[in-house]
Structures are given as C-alpha cells and as structure tokens.
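In: quick check, what structure comes out for this input:
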Amino acid sequence: MEAIPLTSVLPEGFDSKLHKIHFAVWNQIKHPVDVLATNDEEWHKWNSWRSVHDDFNRKFIFSMAQDKTDATLWLFGGIWEVLARRPEPQAHSYTVALREDLMGPFIRRLWVRHRRVGRNSRQKMESVLPAMTVSSILKEPFIGDPFPGHDRINHSLADLQAVVSQARADWRIALESMKGVYVIHDKETGQRYVGSAYGDTGIWQRWATYATTLHGGNVGLKELLEQKGSENYRANMRFALLEYWSMRTDDEHVLERESYWKDVLHARSLGLNKN
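Out: Sure thing, here's the model as predicted:
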C-alpha cells in the first residue's frame, strides 16, 4: 500500500521554511514519548531548550517524540511558536507557546514515519518533509503504554510513575485486586530487590507507593537512591511480577514465595534485600 505523505495532513498554506523540526529523542533519562504523553509542562520545557547553537531560529517548531522501540516512528507533539530567544546556551532560553490552532487535533494522535539521518535532532523542515509519511492517526490521544499483561511487565520506575500519575484504569484494574511477588532490578548492576504485596494491599497500591516515594520504605533501595540520584534511579530501576494471585490467597503463601524468590535470585547475599 502506498504511504500517505505527511504533507497531505498539513494545514492549507503551511510553509515548511518557517519551521524547524524537533526530533525529540531519549536523553539517557527519559523517553520523549512518555513525557509528551504524561506531562505537558515538561514537554513544554523540552521544546524551550537551547543547546550550544541557536537551533530554533525560525518562527515555529514542529515537534515530534520518538517511539521507545521503533526509531523510525514519531508522535506529533504540536507546533510551537518561538516568541523570544535568549542567548544562554544549555538552558531553557526559548520562550515558546503551543499553537493549538495549528494541527491541535493531531497532537498525541498523529504517528509519523521517518528515518532520521545523522544525529542532528533539530533540522530544517523543508529538507526532511518529502521523506515523512503518516503511519497512523489514533482515535484518542496517546496516554502511554497500555497494560501489557501480568506476565509481560518490564517497566522502569519512571514508566510506573507515569502510569500512576494518570491513574491508568487498565493498569489499576489489573493490579489492584491482586497479591503478588515482584522483583525490582537495577539494569546497570543487575542487583535485585524482591518484594511482595499481601494483606489488604494489592500490587497497584504497593507499586503506587514506589511511584510516590521512589524507595517504598526499603532500606536497601533508600541507600541506592542516595548513591544514584533520583533521575538515574528512576530510569534504571525496572519492575516485573514473578508471581501473582487473587486477594483470596493466604498471606503465608505469599510470604513463603517471596522468601523463595529471595533465595533463588540471591537478593539478600548479592542484591538489595536486607532481610
């Protein structure tokens, strides 16, 4: 099937020479598509950042956020008007305003297909527009990763915070009425922490505590948080479920399985569990 050119959905009279494209990519801490989906204020800042050069030197910024798994897939993040420019490099030196009157209904709904050449994330739009196509248009604005299934969770603490902050119904319903044993691992070192949700506390409530406190009150995780700093910690600590049951499951069984997994994964001797 022939690809639909991006030009076909641009507004009448659109002048690409007035725009710079912002190809927002992973900054080693956060994925831009997560920021766009969950935090309007932070996404605003991503489009006001000046690097060493005055890259946003045109009237408009056509912003797009790269998908986490497909480097050729971009989610439209709006057209921003540059109202003022300050000379300070490596700072939020641009004053920008979202022009919702320009393609506003496509924000977080339009997926664009484009294979970026080189590392430059801020380019003249007319130079890349001919190669850009429409991948899909969502019925509803993108709000983050859908619940993948209990046995397919492998998400960072930053991902979890985004889900909790939105009170995502698909995630909450799947997890709030479940007890379980989970593992949190540091993807840099491989160290693991094994925990459980039991009693009246379902997995959703327990993980929401991590989203709020970062450490869930655990001594080993508190120490690691102090060592890493919050941004690195949020990006590198990943969550997965090892086992899960209904809330009718006896707490003793949950605790026995938690102890089993601590032994199997050496979470006490080589990991982050202190008990």
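In: C-alpha from now on. contacts and neighbour counts both.
Out: Noted.
In: report the separation between the most centrally placed residue in the chain and Val163.
Out: With distances taken as CA atoms, centre = their mean, the residue of the chain nearest its centroid is Asp34 (2.9 Å). Relative to Val163, Asp34 is positioned 10 Å away (CA to CA, to the nearest Å).
In: neighbouring contacts of the one helix or strand the residue nearest to the centre of the chain maps to?
Out: Taking DSSP states H and E as the criterion, Asp34 maps to helix 32-38. Contact with helix 32-38 is made by 24-26, 42-43, 65-68, 75, 77, 108, 142-144, 159, 162, 166, as judged by CA atoms under 8 Å, 6 or more residues apart in numbering.
In: mark which of those are buried, thanks.
Out: Buried residues within the contacts of helix 32-38, counting neighbours by 16 or more other CA atoms under 10 Å: 24-25, 43, 65-67, 75, 77, 108, 142-144, 159, 162.
In: circling back: let's see which of the contacts of helix 32-38 end up in strands.
Out: Among these, DSSP state E puts Ala24, Ala65, Gln66, Leu75, Gly77 in strands.
In: compare with the first, here's sequence two:
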Amino acid sequence: MLTFATLLDLAGIARSSVRLLRHQDNRHPGHPSPYALWRDNRPRFEEYQATQGFGDALDLKAPIWASFVGVPGRETLFVGLYTAELIGALPEDRAHPITGGIEPAGSCNLYRLDPKPELSEYAGRLWIEWGKGYRAWIQRGDRVPKPIVELRRAFGEDPFPGFSALILNLSEIETIPASWWAALSSTRGIYLLSCPRTREQYVGMASGSDGFMGRWREYFATGHGGNIGLKSRDPSDYRVSILETVGSAATVNDMLALETRWKTKLLSREMGLNRN
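Out: Below you'll find the predicted structure:
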C-alpha cells in the first residue's frame, strides 16, 4: 500500500522529523475555511497556519510540517511541506487571516514557516485517507500511515452541476468553487432546507442582492437565519437544494407566491418547519 510516509522515504526525509497537520477550522462560521484560503488567497493561508495555540506547541515540535486541508466530504488534500521554527508569542496585534478581526498580541504562538521543495509537485494534487480521528489534527509522520487515495494530473474542482441538480450541506458552502459561488450569488429563487436528523423540511426564499449564497450564509452563521421554526430545533447541518429560480424581473410578491406554492406542495407547514 502506497502511503504518504512512503513519499517521505523516497524524498529522503525522516518520518520522525515530520508532523502532519490537517487544517479544517470550524470555529468561524460565515468565513472562509482553511481550504478556501489555500485555494483563493495563499498569503492569508500562510498567515493562518503560522499562528498556533500555546497548548499545541509540544505536539507541533518538529523541524518539518506536512500541511493538509480538509475539504467537503471529509477528504484530505496535501498542500505542501514547510520547515517550522517557533518564534514565540505573537509580538503584536494583527488582522485575523480568516475573520479579519483583531488577533491580539500574546494570544498565540508565532512560527516561521518556509516552503520546502520536496514533494511540492504533489501539492494540490495528492489526496490521502486521514482516518477517523479528525479531531487529532496534528499527527506524527512515523505513526499511523496515511494511505494515498488519489493523485490527480492537476488541481481542479468539479464544474457547477446546475441549479436543479445542486445538493449541498450548509457546512460545505464556504468551500465551494468560485464558479459555483458566482452562480449562486447572482441568482434568486426558492430553496429547500432538509434536516437529515429529524427528516423535517423548510421552504425558504432568497430575494436579496446576494442571491442564494447570501441567504444560506445566514443559516451557516446562525443556525437558523432568524426563522422561528428553525430556532426551535437544535442546530443542524441542513441539506440545501434549489426548488425554483426566478429571473431578474421577478418582484418580491412574485417570489412570495412561489414560496407559498412550494410550501403547499411539500406540506412544509403541516409536517415541516415553516410557521406561516
């Protein structure tokens, strides 16, 4: 079985000198994921992984980091090797790479990270099986092997499937490709939220200037988007799909009529989460 450790051996890098880091930060809903940062803004991704919590210092103590990012479906993508040197506590306030807010001086450790040329040809192309221990995001390179699942010719993402075929989990919306984001942000219409845990449904309307994406990001950030029916449930990773799109000439009243029609069709007031 070919594993990531095998590649380290072939590159002449001691497994024990490497820490494997899988970045998938769920602490900042409504903001880009580490995967989205790596894909769309490499400098901000480098800033993100250069600061780490004080409590992780011992686990991170190794001369080389192998960085991975988690993507939708819990897949794991290799994005590069880095030499790692602990500088110390963050010396001054800076903009948080994900949220844009203030990351205070002294709140975390700062590392000096420099990309290594070894295995760079696999960055963005190599997918591994991380295993079930996703919470163990720091692991030793000489411990549990990481099987190689796929090596692609080049980094690439799936084309937009079309509005009628689109099915997403809310947790995935910050990592969708830019082309999907553009299509969903420029289109309005009626959508469906489904709770896989309770089997209940909610019919909603995306009428704002940011289209479907603007509305779905509200749910992702708050868990309910201000809706009474959703507030009454524990937060859930709702599944989203599109029932109907409308043209630019459609008025809010037009869309309200469509929304009502879909609520009636799906009985989402009688057996779902709609309250009106």
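In: what is the neighbour count of the equivalent of Ile64 of the second structure over in the first structure?
Out: Counting by TM-score structural alignment, Ile64 of the second structure lines up with Phe60 in the first structure. The local packing of Phe60 of the first structure (other CA atoms under 10 Å) involves 23 other residues.
In: mind checking how far Phe60 of the first structure is from His150 of the first structure?
Out: Distance, Phe60 of the first structure to His150 of the first structure, by CA to CA: 43 Å.
In: again with Gly118 of the first structure
Out: 38 Å.
In: more neighbours: these two, which one.
Out: His150 (15 against 6).
In: residues in contact with the more buried one?
Out: Ala174, Leu241, Tyr244.
In: how about 7 Å then?
Out: Leu241 (CA atoms under 7 Å, 6 or more residues apart in numbering).
In: and for Arg188 of the second structure?
Out: Arg188 of the second structure is in contact with Ala206, Ser207, Gly211, Phe212, Thr245, Val246, counting by CA under 7 Å, 6+ apart.
In: rerun that using 8 Å as the cut-off
Out: Contacts of Arg188 of the second structure (CA under 8 Å, 6+ apart): Met205, Ala206, Ser207, Gly208, Gly211, Phe212, Thr245, Val246, Gly247.
In: once you drop chain neighbours, what's closest to it?
Out: The shortest distance from Arg188 of the second structure to any non-neighbouring residue, by CA to CA, 6 or more residues apart in numbering, is to Gly211 (4.6 Å).
In: can you tell me the SS state at the aligned partner of that neighbour in the first structure?
Out: The alignment partner of Gly211 of the second structure in the first structure, by TM-score structural alignment, is Arg206. Counting by DSSP: H, G, I helix; E, B strand; the rest coil, the backbone at Arg206 of the first structure sits in helix.
In: on that earlier part again, and the residue nearest to Arg188 of the second structure, what does it touch?
Out: Contact analysis of Gly211 of the second structure by CA under 8 Å, 6+ apart lists Leu184, Ser185, Ser186, Thr187, Arg188, Gly189.
In: how far away is Phe193 of the second structure from Leu20 of the second structure?
Out: Heads up, residue 193 of the second structure is Leu, not Phe. 36 Å.
In: again, but for Ser120 of the second structure
Out: For Ser120 of the second structure, the distance to Leu20 of the second structure equals 15 Å [CA to CA].
In: neighbour count: the two, which is higher?
Out: Legend: neighbour count by other CA under 10 Å for Ser120 of the second structure and Leu20, higher for Leu20 (24 against 15).
In: you'd agree the more buried one is up against Ala62?
Out: No - in this structure Leu20 of the second structure lies outside contact range of Ala62 using CA atoms under 8 Å: 10.0 Å.
In: got a ChimeraX select line for the buried ones in the contacts of Gly211 of the second structure?
Out: ChimeraX command restricting those to the buried ones, with burial defined by 16+ other CA under 10 Å:
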select :184,185,187,188,189
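In: so which of the contacts of Gly211 of the second structure comes closest to Leu230 of the second structure?
Out: Gly189 (19.6 Å; CA to CA).
In: could you say what helices and strands the helix or strand harbouring Ile242 of the second structure packs with?
Out: Secondary structure assigned from DSSP H and E places Ile242 of the second structure in strand 239-246. Strand 239-246 of the second structure sits against strand 167-169, strand 188-194, with contacts defined as 3 or more CA pairs under 8 Å, 6 or more residues apart in numbering; DSSP states H and E.
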